[in-house]
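In: any chance you can model this:
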Amino acid sequence: MITRSIAEFQQAFARLAPRAPACARAAFLITPLGFRLAEQSASDNRYMAMDQGVDANAALAEHAGLARRISAVLPTVCFPGDAATPDAVFPNNVFATAPGRSIIGRMRHPVRQREAQRPDIRGFFRGVAGYEEIDLSTLDGVAELTGSLVIDRARGIGYCGLGERCDAAGAAAMHAAFGLELTFCFDLAAGEYHTNVVMSVLAGRALLIAPDGFADAAVAAAIAQAYAPRSLLLSAAQKADYAGNCIALSEDTVWFSTRAAASLRPEQKAALADWGFRVETVPLAEIEKAGGSLRCCVGEIY
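Out: I've put the predicted structure just below:
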């Protein structure tokens, strides 16, 4: 089912018990070689720090630290970056997986459409992992994968924020490609580019959500209620610090950038601990100038 109806979402959610692994079994990253800020992406990503200089070497060091830390939890594959595709450090928008399938997104900007043609990543999933390739890159629409679509993998539910980075055709294509039971579509607030900046489902049992990232506050309230009492509401300031751009890489860990974790209030950190999550943090100040944070850097392999 694909729906924009809050009532239909609530009814369907109540029927969908956890049935699948909630967390990935491996991860892939793309290094920030030739790191710089992409002007095309800045046209609809207000989180980019276009007025600041960037240090490519510092970004490489941050990313290496991220890869090292993640590899202690999951098998982690790193692909090389390319100065011609400066946003490639955020691969989850272009490449994603479901069990037995690799999915290639339809990106809005040409600078990101080039990423989707990479033969090494396509070949890895086809030839090494043996996954069926589902190529949405020629779609007549926009579908920026797990940037636009936050997935509760345990229940097979997708939360799809519509805007300049994803439209109705893209939402339908991703619903089929990921094999979802339910996709709840809604409009993001003006100025928001990706759903994974305004919310995150943690291992199918908890939620972080920033209500002001939604055009309709009732949508955010309905999603929060679905995961209650394990729902944390994020302020606009916490969202701007990327607190919503976190990810559970195992059943007992949730990963934030250092900046994002610092924005959490003590009672929010205590709630995460009570729900069985250990907070892991990685410094990503240089990479965050490009308008994404830790979750955006992590491609999940299911």
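In: from here on, contacts and neighbour counts on C-alpha atoms
Out: Fine.
In: okay, helices next: where are they in the stretch 1-150 of the chain?
Out: Remark: helices assigned in the stretch 1-150 of the chain by DSSP state H, counting those that start in this stretch are 6-15, 39-42, 56-71, 110-113, 119-123, 145-148.
In: check what contacts the last one and list those residues.
Out: This points to helix 145-148. The set of residues external to helix 145-148 that reach it, using Cα atoms under 8 Å, 6 or more residues apart in numbering, is 92-96, 104-105, 160-162, 165-166, 174, 193-197, 296.
In: ok, back up a step: which of the helices of the stretch 1-150 of the chain is buried the deepest?
Out: With neighbours defined as mean count of other Cα atoms under 10 Å, the helices of the stretch 1-150 of the chain peak in mean count at helix 145-148, which reaches a mean of 28.
In: tell me how far that helix lies from the chain's centre.
Out: Averaged C-alpha coordinates place helix 145-148 at 6 Å from its chain's average position (Cα atoms, centre = their mean, to the nearest Å).
In: summarise which helices and strands the helix or strand harbouring residue 200 is packed against.
Out: Assigned by DSSP states H and E, residue 200 belongs to strand 199-202. Based on contacts counted as 3 or more Cα pairs under 8 Å, 6 or more residues apart in numbering; DSSP states H and E, the elements that strand 199-202 packs against are strand 149-152, strand 206-209, strand 247-250.
In: reformat those strands as JSON lines; add distance to residue 291.
Out: Rendered in JSON lines, the data for the helices and strands packed on strand 199-202 read as follows (distance: least, Cα to Cα, whole Å):
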{"stretch": "strand 149-152", "distance to residue 291": "17"}
{"stretch": "strand 206-209", "distance to residue 291": "18"}
{"stretch": "strand 247-250", "distance to residue 291": "17"}
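In: can I get those in a markdown table including distance to residue 69 and mean neighbour count?
Out: Converted to a markdown table, those look like this (distance: least, Cα to Cα, whole Å; neighbours: other Cα atoms under 10 Å):
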| stretch | distance to residue 69 | mean neighbour count |
| --- | --- | --- |
| strand 149-152 | 23 | 25 |
| strand 206-209 | 22 | 24 |
| strand 247-250 | 11 | 22 |
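In: looking at those, which is nearest to residue 112?
Out: Among the helices and strands packed on strand 199-202, strand 149-152 comes nearest to residue 112, with 17.1 Å by Cα to Cα.
In: I'd like the next helix or strand past the closest one.
Out: Of the helices and strands lying after strand 149-152 in sequence (DSSP H and E), the nearest is strand 157-162.
In: centre of the chain to that following strand, how far?
Out: Using Cα atoms, centre = their mean, the distance from the centre of strand 157-162 to the centre of the chain it belongs to is 11 Å.
In: ok, stretch 206-216 next?
Out: Chain-centre distance of stretch 206-216: 14 Å, with Cα atoms, centre = their mean.
In: quick one more, to check against the first:
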Amino acid sequence: MLTRDTARFLASARDCAPDFGPATARAAFLVAPDGFGRAEESATDNRYMADAEGFDAARASAQHRGLQRALSEVLPTICFPGDPGAPDALFPNNVFATAPGILVVGRMRHPVRQREAGRTDIRGFFRDVLGYAMRDLSEQLHPCELTGALVVDRARGIGLCGLSERCDEAGARLMHEALGLRATLMFDLAPGEYHTNVVLAVLAGRAAIICPAGIADPAVVEAIATLYAPHAVLLSKDEQSAFAGNAISLSGDAVWMSARAARALAPSSRAALAAAGFGVRAVPLDAIEAAGGSLRCCVAEIY
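Out: Predicted coordinates:
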């Protein structure tokens, strides 16, 4: 089921048992920030991006290596080289997503990022090394920036898809079908928001971090909070601006976010995460955040 009707979605999603698949990934991959800099095309609809003088490529590279080291303590984490001609290619989860045995390749809105979808090394790794089948959405016309636009509850097979310039309704349907989801809710992001995963995260299928200011319709916020009650953590605008919504769980006991995001967490938010069984693990990523994304954006999950 793919719908904009929050009541219909909620009725269906409540009946989805947590038997769709593993709640968290078995591995992850990153793409190094080689050629890191301000991508002017991406900046046209990413208000979180810093001005050109705010980019520090060397610091971003060091922080990215630190991220890989930290994540590798929890699950296998590999890193592909970056492309100096693709300055914001360090956010591969927008381009590549997986389901068990399947690699999905998305269609990016901006040409500067569309070239990432053609990478033969990443495609070859999944096809020839892991033996995954491929569902290639990169050549069709509708933007569908995968787990940037679509937040997925992997345990129950539920999708939460925020629509913007980077994902339209047709793109949402393509992603819903490619990942074989049971129920997906489509909704509009608030004006000025570009990706759902900056304002929403589902943690190991049992909790949600929600930034109400990032979602256009309060009824959508209420529906998602109801679905994950009592473990729906509603963040303030200040927490959202610090990328606290751009978080991910890679195990059942921790939520990962940037050090900036962790510092911004209100005591009540941290307590709510603890009540849901999640400790907060943080990595310094301020240089990377100049590109308008944070920790979750850097992590492409392997299921």
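In: quick one: TM-score?
Out: Here the superposed chains carry a TM-score of 0.99, computed using TM-score structural alignment, normalised by the length of the first structure; 302 aligned residues with a Cα RMSD of 0.8 Å.
In: mean deviation of the strand holding residue 200 of the first structure from the second structure?
Out: Comparing strand 199-202 of the first structure with its match in the second structure after superposition yields a mean distance of 0.3 Å (mean Cα distance after the TM-score superposition for the first structure).
In: mind checking which of the helices of the stretch 1-150 of the first structure is nearest residue 279 of the first structure?
Out: Comparing the helices of the stretch 1-150 of the first structure by their distance to residue 279 of the first structure (Cα to Cα), the top pick is helix 56-71, with 12.7 Å.
In: mean deviation, the closest one versus the second structure?
Out: Between helix 56-71 of the first structure and its aligned partner residues in the second structure, the average distance after superposition works out to 0.4 Å, using mean Cα distance after the TM-score superposition for the first structure.
In: ok, residues contacting that helix?
Out: By Cα under 8 Å, 6+ apart, the surrounding residues in contact with helix 56-71 of the first structure are 29, 31-36, 76, 78, 282-284, 286-287.
In: now, which of those residues lie within strands?
Out: Secondary-structure check on the contacts of helix 56-71 of the first structure using DSSP state E: residues within strands are 29, 76, 78, 282.
In: separation between the second one and residue 247 of the first structure?
Out: If I follow you right, that is residue 76 of the first structure. With the distance defined as Cα to Cα, to the nearest Å, residue 76 of the first structure ends up 15 Å from residue 247 of the first structure.
In: repeat that for the first one.
Out: Applying Cα to Cα, the value for residue 29 of the first structure to residue 247 of the first structure is 14 Å.
In: got it, and residue 193 of the first structure?
Out: Shown here: residue 193 of the first structure relative to residue 247 of the first structure, a distance of 18 Å by Cα to Cα.
In: do the same with residue 99 of the first structure
Out: Going from residue 99 of the first structure to residue 247 of the first structure by Cα to Cα gives 19 Å.
In: same question for residue 78 of the first structure.
Out: Using Cα to Cα, residue 78 of the first structure is found at 18 Å from residue 247 of the first structure.
In: can you check residue 169 of the first structure too?
Out: Applying Cα to Cα, the value for residue 169 of the first structure to residue 247 of the first structure is 26 Å.
In: do residue 282 of the first structure as well
Out: Taking Cα to Cα as the measure, residue 282 of the first structure and residue 247 of the first structure are separated by 12 Å.
In: got it, and residue 112 of the first structure?
Out: Noted for residue 112 of the first structure: a distance of 23 Å to residue 247 of the first structure, by Cα to Cα.
In: residue 94 of the first structure too?
Out: Residue 94 of the first structure sits 17 Å away from residue 247 of the first structure, going by Cα to Cα.
In: can you check residue 28 of the first structure too?
Out: If you measure residue 28 of the first structure against residue 247 of the first structure using Cα to Cα, the figure is 14 Å.
In: so how many other residues sit close to the residue nearest to residue 265 of the second structure when sequence neighbours are not counted?
Out: With Cα to Cα, 6 or more residues apart in numbering as the measure, residue 239 is the residue that lies nearest to residue 265 of the second structure, at 6.0 Å, once sequence neighbours are left out. When neighbours are counted by other Cα atoms under 10 Å, residue 239 of the second structure registers 21.
In: what do we get in the first structure for residue 239 of the second structure?
Out: Structural alignment (TM-score structural alignment) places residue 239 of the second structure against residue 238 in the first structure.
In: one more: residue 62 of the second structure?
Out: In the first structure, the position corresponding to residue 62 of the second structure is occupied by residue 61, as judged by TM-score structural alignment.
In: where's that match relative to residue 247 of the first structure, distance?
Out: Using Cα to Cα, we find residue 61 of the first structure at a distance of 21 Å from residue 247 of the first structure.
In: quick one: contacts for the match of residue 239 of the second structure?
Out: Taking Cα under 8 Å, 6+ apart, we find residue 238 of the first structure in contact with 244, 260, 263, 264.
In: okay, the equivalent of residue 36 of the first structure over in the second structure and residue 197 of the second structure: tell me how far apart.
Out: Per TM-score structural alignment, the equivalent position to residue 36 of the first structure in the second structure is residue 37. Separation of residue 37 of the second structure from residue 197 of the second structure (Cα to Cα) stands at 22 Å.
In: more neighbours: which of these two?
Out: When residue 37 of the second structure and residue 197 are compared on other Cα under 10 Å, the one with more neighbours turns out to be residue 197, at 29 against 24.
In: contacting residues around the more buried one?
Out: With contacts taken as Cα under 8 Å, 6+ apart, residue 197 of the second structure has the following neighbours: 147, 148, 149, 150, 151, 245, 246, 247, 296, 297.
In: okay if I get the residues you listed as a markdown table plus distance to residue 253 of the second structure?
Out: Listed next are the contacts of residue 197 of the second structure as a markdown table, based on distance: Cα to Cα, whole Å:
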| residue | distance to residue 253 of the second structure |
| --- | --- |
| 147 | 21 |
| 148 | 23 |
| 149 | 25 |
| 150 | 23 |
| 151 | 19 |
| 245 | 17 |
| 246 | 17 |
| 247 | 13 |
| 296 | 16 |
| 297 | 20 |
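In: and residue 276 of the first structure, that's in a strand?
Out: No: with the criterion set as DSSP: H, G, I helix; E, B strand; the rest coil, the secondary structure at residue 276 of the first structure is coil rather than a strand.
In: how about it: what's its closest non-neighbour residue?
Out: residue 252 (5.7 Å).
In: ok, now residue 256 of the second structure?
Out: Closest to residue 256 of the second structure by Cα to Cα, 6+ apart is residue 281, at 4.9 Å.
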